[in-house]
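[1] Dropping the sequence and predicted coords here.
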Amino acid sequence: MHLATNKPLPIDSPDWPIPDNVRAVTTHRGTRLPGNAYSSFNLGLHVNDTGEYVTKHRQALTQSLHIPNEPHWLDQIHGTKIITLNSAQKNPKADGSTTQDYQQACVILTADCLPILMTNIDGTQVAAIHAGWRGLLLGIVDRAIEQFHCPANELLVWLGPCIGPLNFEINATIRQQFIQTHSAWDESFHQNDIGSWFAHLQRLAETRLQELGVEHIHKDTRCTFEHRDTFYSYRRDGQYTGRMAHAIWLEES
């Protein structure tokens, strides 16, 4: 079942200080509907939801943003590839996109992974990054910063809702891989009373951003796993869950 057209879309604007010509939004799951795991504003076509409904949701989102073209949806692969957008691309395989074009909107989908939105203080470039634990370990934060034509301390970064440190259990091998890659990541893990390890995705990203010279980092610390009525969560609900979108674009001054 798709979102009723007479209801406002479940969309928020991230709370962070960005240039006047930069726009960003993040979506919620919308009103939960009994018997429908994807209710009611799923934006992922790859999760076995009815394609017609998802397409309508995407069209409604595009119209609400007042942008000339539909956002560039990615085929996300939990890697580090970040593309520069152009109008000819159709569902490219990547986990991030960037643009300096006023006609293009960057967008990524999440349901526990960390959404990262970025711009520079001059408001001439934006990027949207999908950062799961694999992407963080492989260096997607480094790759994101490399896309910008400015020093790291001129970047403005927003870390969105993701699965929180009390709910993201990982195995000891993964933790060790992180620590061997960057020793400062050790503080992003904790162990519970029975010896299980848990990871703090936002802290992993923030630590690396700070190491690379980023000073302006803003966060929405809500946990997707815990806020059932607001967010989709793959870890909580399994394969029968939808996806939220996080978009950023430039408007002509």
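    Cool, got the structure.
[2] can we go C-alpha only for contacts and neighbour counts from here?
    Will do.
[3] Following element in sequence after the host helix or strand of Thr98, please.
    If you go by DSSP states H and E, Thr98 is part of strand 96-99. Counting by DSSP H and E, the next helix or strand C-terminal to strand 96-99 is strand 105-110.
[4] So which residues of this structure form helices?
    Under the criterion DSSP state H, the chain contains helices at 51-65, 133-138, 140-146, 172-181, 201-211, 234-237.
[5] need the ones you listed in CSV with distance to Gln89, can you?
    Compiled in CSV, the helices of the chain are given as follows (distance: least, CA to CA, whole Å):
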stretch, distance to Gln89
helix 51-65, 17
helix 133-138, 22
helix 140-146, 19
helix 172-181, 33
helix 201-211, 28
helix 234-237, 28
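[6] To Trp16, which of the ones you listed lies closest?
    Nearest of the helices of the chain to Trp16, taken as CA to CA: helix 201-211 at 15.2 Å.
[7] what angle sits between that closest one and helix 172-181?
    Relative orientation of helix 201-211 versus helix 172-181 (axes from the mean of the first three to the mean of the last three CA atoms, to 10 degrees): 10 degrees.
[8] Packing partners of the strand holding Thr98?
    The contact analysis (3 or more CA pairs under 8 Å, 6 or more residues apart in numbering; DSSP states H and E) places strand 96-99 against strand 83-84, strand 105-110, strand 126-131.
[9] Out of those strands, which is closest to His57?
    strand 105-110 (13.3 Å).
[10] Now for His167, how many residues are close by?
    Actually, residue 167 is Asn. It isn't His. By other CA atoms under 10 Å, the residues close to Asn167 number 16.
[11] next, the one to line up against it:
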Amino acid sequence: MATPSLLHDWLIPDWPAPAQVRAMCTTRNGGVSAAPHDSLNLGLGTQDAPQAVAANWQRLQAALQAMQPDGQPVHPVRLRQIHGTAVLPIERATPDQQAADASTTSAAGVACVVMAADCLPVLLTNRAGTRVAAAHAGWRGLAGGVLENVLQSFLAQTIAGKAMTAIESEAKNAGNAETVMAWIGPGIGAQAFEVGPEVRAAFVAHDPAAAQHFQARPGKASCGGDKYLADLAALARQRLRAAGVTSIHGNDSSKAWCTVANASRFFSYRRDHRVLGGSGRMAALIWRCG
């Protein structure tokens, strides 16, 4: 297990994952970047100095290796996130920067990675520890079905190679996803995420029960009309439960998980970009040990 000096105040998921599964989520602390990207900015597409971002990745790589029981390197595959719903199956040879907002793998020593600075990072594994996945869930991806698409990758592995009768039996229970668990990382909180009516409409069109996770904030027409405060983490939990996932951990919508409210610990694009001209990115990673 990595030492505290390597982990700083990074998050290690507290969940009943199999012993061979490792996961973590960085914070803004423990790196070399200068303000406004201070200090562990891992975002390749930010305005930070490239050499600082590279040095930060080296520090993260050392922590990943320290978490390996055999000390072998972990190979993270980094995505070019586009706020979509595509899920990329990855192997060690998969090139970085392919356009997708989630990845999944059954290969040992290969880490699924998503970057975040208000959007939710969601990590997933099955109870057997044979497949892991990571998803970047902003409101667009979440409303579009990125989590449901990730869950399909677990189902595909479960039914691969089975007889047709077994496949049909599995399909009847496909919606419960009982063998998958999820951990939701830090993201913009319910008292900070102001959205327009189109965001609420996108979720309610999929499930009317999503309305409970929007708090109306009446506004003047001259300022763009009514607004809502959206509980993004609650919406993610609702989508996972609707898909049958019952083992959900991490972000419970409390203030401690809010990227906007915890400036000393988390990056927040919404909080920092307008005032400081930029913000760094945190990384959430999950992988299987060899």
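    Happy to help now that I have it. Keep in mind the model is a prediction, meaning the values are calculated, not measured.
[12] Quantify their similarity with the TM-score.
    Here the TM-score for the pair of chains, by TM-score structural alignment, normalised by the length of the first structure, is 0.92; 246 aligned residues with a CA RMSD of 1.9 Å.
[13] thinking again about what came up before, contacts made by the strand holding Thr98 of the first structure with the rest, please.
    74, 80-85, 105-108, 125-130, 144, 147 (CA atoms under 8 Å, 6 or more residues apart in numbering).
[14] one step back: burial-wise, tell me which of the helices and strands packed on strand 96-99 of the first structure comes out on top.
    strand 126-131 (a mean of 30; mean count of other CA atoms under 10 Å).
[15] Now do that one against strand 105-110, angle only.
    20 degrees.
[16] Quick one: the residues in the second structure that strand 126-131 of the first structure pairs up with.
    On the basis of TM-score structural alignment, strand 126-131 of the first structure is assigned to residues 132-137 in the second structure.
[17] That stretch against the first structure, how far on average?
    Comparison of stretch 132-137 of the second structure with the first structure after fitting gives an average deviation of 0.3 Å (mean CA distance after the TM-score superposition for the first structure).
[18] which residues are in contact with that stretch?
    Stretch 132-137 of the second structure has contacts (CA under 8 Å, 6+ apart) with 21, 81, 83, 101-106, 112-116, 119-126, 146-147, 150, 236, 284-288.
[19] now that stretch, how far from the chain's geometric center?
    Relative to its chain's centre, stretch 132-137 of the second structure lies at 5 Å (CA atoms, centre = their mean, to the nearest Å).
[20] How about stretch 28-48 of the second structure?
    Counting by CA atoms, centre = their mean, stretch 28-48 of the second structure comes out at 19 Å from the chain centroid.
[21] just stretch 114-131 of the first structure next, same as before
    For stretch 114-131 of the first structure, the distance to the chain centre is 10 Å (CA atoms, centre = their mean).
[22] Repeat that for stretch 76-88 of the first structure.
    Centre-to-centre, stretch 76-88 of the first structure and its host chain are 13 Å apart (CA atoms, centre = their mean).
[23] mind listing what's buried in it?
    Neighbour-count burial for stretch 76-88 of the first structure, with 16 or more other CA atoms under 10 Å as criterion, is recorded at Gln76, His78, Gly79, Thr80, Lys81, Ile82, Ile83, Leu85.
[24] residue in the second structure matching the fourth one?
    So the one you mean is Thr80 of the first structure. Counting by TM-score structural alignment, Thr80 of the first structure lines up with Thr85 in the second structure.
[25] how deep is the nearest residue to Gly132 of the first structure once chain neighbours are set aside tucked in, by neighbour count?
    The shortest distance from Gly132 of the first structure to any non-neighbouring residue, by CA to CA, 6 or more residues apart in numbering, is to Cys113 (4.6 Å). Using other CA under 10 Å, Cys113 of the first structure is surrounded by 25 other residues.
[26] tell me the contacts of the aligned residue in the second structure for Cys113 of the first structure?
    When the second structure is aligned by TM-score structural alignment, the residue opposite Cys113 of the first structure is Cys119. Cys119 of the second structure makes contact with His136, Ala137, Gly138, Trp139, Gly187, Ile188 under the criterion CA under 8 Å, 6+ apart.
[27] Using TSV, lay out those residues together with distance to His249 of the second structure.
    Below are the contacts of Cys119 of the second structure laid out as TSV (distance: CA to CA, whole Å):
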residue	distance to His249 of the second structure
His136	16
Ala137	15
Gly138	18
Trp139	19
Gly187	14
Ile188	17
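[28] Kind regards, and thank you for your time.
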